[in-house]
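Trainee: Here is a sequence with its predicted model. Questions after.
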Amino acid sequence: MNRAQITLATSGALITAIGAWGILDSDSLVQLAAQVVEQYFDSRGWFVMLSVSGMLLLCLWLAFSKYGNIRLGADDDRPEFSTPSWIAMLFAAGMGVGLLFWAVAEPLTHFAFVSNYTPPPHAAQEALLATNFHWGIHAWAIYGTTALTIAYFTFRRGTPMLVSAPIETLFPQERWAQLVGWLSDFMAIVAIAIGVGGSIAMGVFQVADGIDVMRGGSRAEPWLLAAVFTVMVAAYVPPLLVDLGTGMARLSNTAMIIAIFLVFYTVVLGPTEFLLNSILNGFGTYIFAAIPRGFQTLTFFGSEVETQFHDWTLTYMVWWIAWGPFVGVFIARISKGRTIGEFVLGVLIGPTVFSVIWFGAFGGIGLFDALRGNGALLEMTQTNVERVTFALLERLPLTTVTTLATILAAFLFIVTSVVSAAFVLGTFSTGGDPDPSPRVRLIWGLLLGLLGAAMILSGSIDAIKKLIAIGALPFVFVCVLLCVCLIRGLREEMSDADR
């Protein structure tokens, strides 16, 4: 067997084993994941935050340094996509169904916790800040450094589009580089598969609850979850058997257009003045707190605060790391021809601005209800977090239309994510083949479905978050190594140019 066959066989076997374990005995899998993740966060939480903050500072330095003028490709290459289209594709790939799921629920969850320590107005501001921090420039710095490294070595050095390529290119004669390179590809595959499997589960919960709301039910029953999951798998299998063309891009753009429509709809028909103030205040507090907050571990505030920090901030950071290689390859593919400066600023600023607006609008309505209403949405986050977004839409006009739009957007985000992820996993597991065979893509699509089913059977969003985190933990070190490779590669190029 050659290296590509070994990678496909070993990674496929591990993912199959994890999926089967989750289906046959989900409780023991979740319990093990929770123990491993908690122990890692206790001992290495500081390393996760330091690594992520370091990636952000590296991105900012590259954007404004002499390296910012280096083009991702030949010197005469130019971008294939316009800047607005490029940013829209970045956002759709990087966030997806999580935005719909947590739009209202996350700010309210943070508000409920912080209210135990500070008055409600300050708790509301802190809740929105925490949410923006989780979905802002630190997340996109993780994506950005991974994507930038892959794009630079692929388009500038002519290497395969693999996580291992920068390592093996810079150390071609070192045997350790071959082993570390293979392990990097292997860990990237595992991180992607588990991360996307978790998103499948969240998408199924979201779509099923939306359908149940329209049926007048109080909670999505197991048969409905099974039906939604079956339809979702049936929807993403056929595209795996054909070329990844413009059709998938159109589906992603459609989901993004629906999301933009929902934001404007919420701001215009909700408590507009309050929401506009919420958005502006969200920008103000986030701009001044983002970088300092990246170096905080909240270790002096007691066990409850530390647990909250582990369950949300650290979990989010490793969640983005799990998606890093998948989103990184996608961003790299659509970024050829851009300079490093254009790339970094676009990746960091564009999607972050939309996230702040998104949570300022949806989270703002939730906080408005908690501060000035009856607090029903806040109470729902404690009992049925999957339904909070739909409960908010029921308070506004055209409920049926917006509920259907949310269900459709969630469905499209998941289908396009799974199809794209299967292509990327096929590329990684076949030694860098940019167009893996339909058979390989189908195998990965079915394995992603298996993982999704295992996570659905775990029965809770908290369990899904733990399972995603355990898949990403080893890849934290790979991300740091990729940053080192990028710096070394850029310095070598500049040294050659000077000579």
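Mentor: Arrived safely, thanks for sending.
Trainee: alpha carbons only for contacts and neighbour counts from here, please
Mentor: Will do.
Trainee: OK, contacts around the residue lying closest to residue 385 once chain neighbours are set aside?
Mentor: Once flanking residues are discounted, residue 385 sits nearest to residue 105: 6.2 Å by Cα to Cα, 6 or more residues apart in numbering. Taking Cα atoms under 8 Å, 6 or more residues apart in numbering, we find residue 105 in contact with 363, 366, 378, 381, 385, 388-389.
Trainee: what about versus this one:
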Amino acid sequence: MGLATSLGLGVAQVNAGLNHLYGISIDTTTQVILIAVITGFATISVVMGLDGGVKRLSEINMVLAGVFLLFVLIAGPTVYILSGFTQNIGYYMANFLEMSLWTETFRDTNWQGTWTVFYWAWWISWSPFVGMFIARISKGRTIKEFIVGVIIIPTTISFLWMSVFGGAAIFQQLNGINDLTAIISVDESLALFALVENLQLSTVLSIVGIILVIVFFVTSSDSGSLVVDHLTSGGKLDSPVPQRIFWAVMEGVVAATLLVGGGLSALQTASILTGLPVFCFL
């Protein structure tokens, strides 16, 4: 359910990008077709195995994401972004405890329920697969390498990624370059494409953004399929190919079914419902 939710949200963003670039309509039919395409790539990758498919795709995607990040940093308000990066870390450290215990008691909104609680449940529904997958790819590593590779580097990259794209967006909004607030209020999936529209090589950046989203979800699906496959085959690392294909296809089927049955709200509800028992069990 965690992977299916991610796949559903991902195709919504890809669909928005295709609409932005080529005028392709934003509808359920298009998104189901995109799910089928992404599932097809994920199936090919999972058949090729960890080293042949998953690892190679992940490495290509990380290099592409790094180039994308550097381009936005250089083409955007560089000094503003770097200053914001430093200030953001300080703000995070200063407010971590307060925001962690914030329960929205004195505000009559449902923001926390539709955002924070959903993301908690979404991440928890990912935890069984992520934990096992990290354990497998970390075999043979030292504790130091594990901590640096799993905790320190990803956290630092997350800070930098949020600061670069968030800083560039805030700069455009505050300086009247782009009314991103109005665009996001209509469809948040358009945020990235509206942001890069005011940078050099905007069309190329939008295409790269679509490719990144697709490949990120392909690697998420194929790695998740491998873990589910290991679980259902008694821990075998070299499980039968038809079984790998079955689980990869099932993730796409679940995502498409939820999308057709209730849209993004159904996807969110599914991740919350599956995340809760996992949380209780843990």
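Mentor: Sure, I can see it. What you see is a predicted model, and the numbers here were worked out from it, not measured in a lab.
Trainee: if we can go back for a sec, look up how far residue 9 of structure 1 lies from the residue nearest to residue 385 of structure 1.
Mentor: Residue 105 of structure 1 is 40 Å from residue 9 of structure 1, where distance means Cα to Cα, to the nearest Å.
Trainee: what do you get for residue 183 of structure 1?
Mentor: Going from residue 183 of structure 1 to residue 9 of structure 1 by Cα to Cα gives 14 Å.
Trainee: Kindly report the same for residue 478 of structure 1.
Mentor: 21 Å.
Trainee: So for the two, which residue has more residues nearby?
Mentor: residue 478 (23 against 13; other Cα atoms under 10 Å).
Trainee: Now check that one against structure 2: what is it aligned to?
Mentor: Here residue 478 of structure 1 is matched to residue 281 in structure 2, going by TM-score structural alignment.
Trainee: any idea how far its match lies from residue 173 of structure 2?
Mentor: 44 Å.
Trainee: swap in residue 253 of structure 2?
Mentor: Counting by Cα to Cα, the gap from residue 253 of structure 2 to residue 173 of structure 2 is 39 Å.
Trainee: Could you do residue 23 of structure 2 as well?
Mentor: Relative to residue 173 of structure 2, and taking Cα to Cα, residue 23 of structure 2 is found at 25 Å.
Trainee: and these two? which has more neighbours close in?
Mentor: Legend: neighbour count by other Cα under 10 Å for residue 23 of structure 2 and residue 173, higher for residue 173 (15 against 11).
Trainee: Can you name the residues that contact that one?
Mentor: 179-181.
Trainee: Neighbour count, secondary structure and distance to residue 19 of structure 2 added to those residues, as a markdown table?
Mentor: Below are those laid out as a markdown table (neighbours: other Cα atoms under 10 Å; DSSP: H, G, I helix; E, B strand; the rest coil; distance: Cα to Cα, whole Å):
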| residue | neighbour count | secondary structure | distance to residue 19 of structure 2 |
| --- | --- | --- | --- |
| 179 | 16 | coil | 19 |
| 180 | 20 | helix | 17 |
| 181 | 13 | helix | 19 |
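Trainee: right, and out of the residues you listed, which lies closest to residue 156 of structure 2?
Mentor: Comparing the contacts of residue 173 of structure 2 against residue 156 of structure 2 with Cα to Cα picks out residue 180 as the nearest, at 25.9 Å.
Trainee: which position in structure 1 aligns with that closest one?
Mentor: Under the alignment by TM-score structural alignment, residue 180 of structure 2 pairs with residue 377 in structure 1.
Trainee: Its match touches residue 365, doesn't it?
Mentor: No. Counting by Cα atoms under 8 Å, residue 365 is not a contact partner of residue 377 of structure 1; they are 9.4 Å apart.
Trainee: Between those two, which contacts overlap?
Mentor: residue 392.
Trainee: re the thing from before, which pair in the contacts of residue 105 of structure 1 spans the largest distance?
Mentor: Put simply, by Cα to Cα the two of those set farthest apart are 363 and 385, 13.5 Å from each other.
Trainee: Residue 254 of structure 2 versus residue 65 of structure 2, what's the distance?
Mentor: 28 Å.
Trainee: same question but for residue 191 of structure 2, I mixed them up
Mentor: 26 Å.
Trainee: Could you do residue 226 of structure 2 as well?
Mentor: Applying Cα to Cα to residue 226 of structure 2 and residue 254 of structure 2 gives a distance of 17 Å.
Trainee: Looking at these two, which is more packed in?
Mentor: residue 226 (26 against 18).
Trainee: Residue in structure 1 paired with the more buried one?
Mentor: Per TM-score structural alignment, residue 226 of structure 2 is aligned with residue 423.
Trainee: How many neighbouring residues does the closest residue in space to that match that isn't next to it in sequence have?
Mentor: Spatially, and ignoring its direct neighbours in sequence, residue 423 of structure 1 is nearest to residue 441 (5.9 Å; Cα to Cα, 6+ apart). When neighbours are counted by other Cα under 10 Å, residue 441 of structure 1 registers 26.
Trainee: And residue 482 of structure 1, by the same measure?
Mentor: For residue 482 of structure 1, the tally of surrounding residues (other Cα under 10 Å) stands at 23.
Trainee: and what of residue 362 of structure 1?
Mentor: The burial count for residue 362 of structure 1: 28, using other Cα under 10 Å.
Trainee: And for the one 10 residues further on?
Mentor: A count of nearby residues for residue 372 of structure 1, using other Cα under 10 Å, gives 8.
Trainee: Could I get the full set of helices for the stretch 151-282 of structure 2?
Mentor: Assigned by DSSP state H, counting those that start in this stretch, the helices in the stretch 151-282 of structure 2 fall at 153-174, 180-186, 191-196, 202-232, 241-281.
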